[in-house]
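Engineer: I'd like to go over a predicted model; first the sequence, then the structure.
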Amino acid sequence: MAVVKLTTDNFDQEVLQADQTVLVDFYADWCGPCKMMGPVVEELAGEESNVKVCKINIDEEMAVAQKYGVMSIPTFISFKNGEVAGKQVGAVPKSKLQELIR
């Protein structure tokens, strides 16, 4: 499944109303660790058919980042049934993201 690009306008529909686990990557284009995690996130999206993988640019959608307490990037938050189920901050191995969505 392709990575879904989130905005303030589609966040509720794509994440909070999703009928599956959602992993959201909070990132910025200028962030080195975010760039490093990009291929890992893409790979995860291709492997995990039961998980929706999304990205949201904090520079463009600051209100969403603030709502979920994102202070450092990259930050990965998993959502289940519209609720935060887990959070991981920083560049991490793919296995850490897999743990986050289990």
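Structural biologist: Done, it's in.

Engineer: only C-alpha atoms for contact and neighbour calcs from this point on.
Structural biologist: Fine.

Engineer: and the closest residue to K80 other than its chain neighbours, how many neighbours?
Structural biologist: Distances taken as C-alpha to C-alpha, 6 or more residues apart in numbering place T21 nearest to K80, at 4.9 Å, with adjacent residues excluded. Neighbour count for T21, taken as other C-alpha atoms under 10 Å: 21.

Engineer: what sits against T21?
Structural biologist: 50-52, 78-81, 101 (C-alpha atoms under 8 Å, 6 or more residues apart in numbering).

Engineer: ditto for K94
Structural biologist: Contacts for K94 (C-alpha under 8 Å, 6+ apart) come out as 40, 44.

Engineer: second structure for comparison follows:
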Amino acid sequence: MSVNHISDVSFQNETGTGTVLVDFWAPWCGPCKMIAPILDELSAELGDTAKIVKINVDDNPESAAKYNVMSIPTLLVFKDGQVVDQLVGFQSKEKLKAVIAAV
């Protein structure tokens, strides 16, 4: 499975069911660029067990405001539409795997 880009319009639909890791990012963010290949690898490893999506905070300020995203990258883990965990800053693949496995 690949990492999909979502928008304010599609946010609720994309995070409403199952386990979803949402990466709030921006193109100018250094740590966001560093975590991108990790998210791609993790998405491939997880297959259908969890979905990983990215939302650009510059283009989609409504979702960032709704979830009080103050710095990026911020990673929110949703389970059936509800936030169950939040990570801020660069994270290792092992840490992300553990957080998703705990859901």
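Structural biologist: Yep, it's here. Just so it is clear, the structure is predicted and the values come from calculations on it, not from any experiment.

Engineer: hmm, back to that, alignment lookup: the residue nearest to K80 of structure 1 to structure 2.
Structural biologist: Residue pairing (TM-score structural alignment): T21 of structure 1 is matched to T19 of structure 2.

Engineer: select the longest helix from structure 1.
Structural biologist: Longest helix of structure 1, by residue count under DSSP state H: helix 32-47.

Engineer: so which other helices or strands are in contact with that one?
Structural biologist: Applying 3 or more C-alpha pairs under 8 Å, 6 or more residues apart in numbering; DSSP states H and E, one finds that helix 32-47 of structure 1 contacts strand 51-57, helix 94-100.

Engineer: switch the cut-off to 10 Å
Structural biologist: Contacts defined by 3 or more C-alpha pairs under 10 Å, 6 or more residues apart in numbering; DSSP states H and E place helix 32-47 of structure 1 against strand 21-27, strand 51-57, helix 94-100.

Engineer: just put the ones you listed in TSV and tack on distance to Y68 of structure 1.
Structural biologist: Formatted as TSV, the helices and strands packed on helix 32-47 of structure 1 follow (distance: least, C-alpha to C-alpha, whole Å):
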stretch	distance to Y68 of structure 1
strand 21-27	10
strand 51-57	12
helix 94-100	16
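
Engineer: of these, which is nearest V70 of structure 1?
Structural biologist: Taking C-alpha to C-alpha, strand 21-27 is the member of the helices and strands packed on helix 32-47 of structure 1 nearest to V70 of structure 1, at 7.7 Å.

Engineer: mean deviation, that closest one versus structure 2?
Structural biologist: Strand 21-27 of structure 1 differs from its equivalent in structure 2 by a mean of 0.3 Å after superposition (mean C-alpha distance after the TM-score superposition for structure 1).

Engineer: I'd like to know how far the residue nearest the centre of structure 1 sits from K96 of structure 1.
Structural biologist: Geometric centre of structure 1, nearest residue: V24, 1.5 Å, by C-alpha atoms, centre = their mean. Distance, V24 of structure 1 to K96 of structure 1, by C-alpha to C-alpha, to the nearest Å: 14 Å.
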